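Asks: Sequence first, predicted model second:
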Amino acid sequence: MSTDVQVAAPDNTMQSAARAMADIDAGFLPVAQDDRLIGIVTDRDIAIRGVAAGRPPETSIREVMSEEVRYCFAVEDSDTVLDNMSDIQVRRLPVVDREKKLVGIVSITDLASDGDGRRAGKALGDIARPSAQHSQAV
């Protein structure tokens, strides 16, 4: 897991979030307010819900972020996290402690390099299967 996590505020703009993602070479930022995780913004959220919908770069992240936050706990083993990622079809998850404070981000790549590559490959296949679950059609 990565513990050096950049967090966006809901009032940050799409442009600032995109710039932050470019700076850290990531496509995902947790969104927090008052130390509480309230959403996730991805490069896809910005592209589909923002740019494709005609929103200007000054649009707040709150308007394009995903409010349904999926996460895992720091104490969970990698098999459980991989199964969870497969089930909910995501490539990365915020990691929280028992008090639900953000402590890091875990990605499918982290899990593939730290364990059974075949298991991570199967999980990635499940994550990539077609589904309306994450559709962002405009």
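Replies: Thanks, I have the structure now. Numbering: from 1, shown residues only.

Asks: When you work out contacts or count neighbours from here on, use the C-alpha atoms and nothing else.
Replies: Noted.

Asks: So for this structure, the centremost residue is which one?
Replies: With distances taken as Cα atoms, centre = their mean, F28 lies nearest the centre of the chain, 4.7 Å away.

Asks: ok, structure two:
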Amino acid sequence: MRVGEAMTVRAETIGPDEALEAAARRMRDTGIGALPVCESDRLVGMITDRDIVVRGVAAGLAPGAAKVRDAMTAQVVYCFEDDELGRGAELMEQHAVRRVMVLDRQKRLVGLLSVDDLAMVSRMLAAEVIEHSREPTLPVEHGGAPAH
């Protein structure tokens, strides 16, 4: 099975120049904990609820004035929509993350693959990812570089 068959299509996104407060509200309103950060149709980062708290609020940034780019993670773990599903799971394990961005071959964001998406297809694959979860590190090779 390919990643594109299991992923969540049309992930909610936010721009890098939007306020941190707007990102927090969008997460609250949609019930999610992470937003891909896109400029035009290019993925430039990821912001999580934890980023907002740790890199934003705890660092003294005013959520209404600070921008998403001030707290986002520029290094994003990604795979391609035509990759095998196992590749997406492997990247989650390798980088200790619970979601990877899914790009087309022109490196445009087309979706998001989460542990929940994996569980819908293979509980065993999802369990392996969860079992290997730990604090994330900054990814640097294919599948973990800035997507732009």
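Replies: Happy to help now that I have it. Remember, predicted model here, so these are calculated numbers, not experimental data.

Asks: just to revisit the earlier point, matching the residue nearest to the centre of structure 1 against structure 2, which residue comes up?
Replies: In structure 2, the residue paired with F28 of structure 1 is A34, using TM-score structural alignment.

Asks: Can you show me the strands along structure 2?
Replies: When secondary structure is read from DSSP state E, structure 2 shows strands at 8-9, 34-39, 42-48, 78-80, 99-103, 109-114.

Asks: And the longest one, what does it pack against?
Replies: Judged by 3 or more Cα pairs under 8 Å, 6 or more residues apart in numbering; DSSP states H and E, strand 42-48 of structure 2 is in contact with strand 34-39.

Asks: Now the strand it packs on: buried residues?
Replies: Residues of strand 34-39 of structure 2 classed as buried under the neighbour-count rule (16 or more other Cα atoms under 10 Å) are 34-38.

Asks: Then stretch 103-112 of structure 2?
Replies: By neighbour count, and taking 16+ other Cα under 10 Å as the criterion, the buried residues in stretch 103-112 of structure 2 are 103, 107-112.

Asks: Would you mind giving the residues in structure 1 matched to that stretch?
Replies: The alignment of stretch 103-112 of structure 2 onto structure 1 (TM-score structural alignment) covers residues 96-105.
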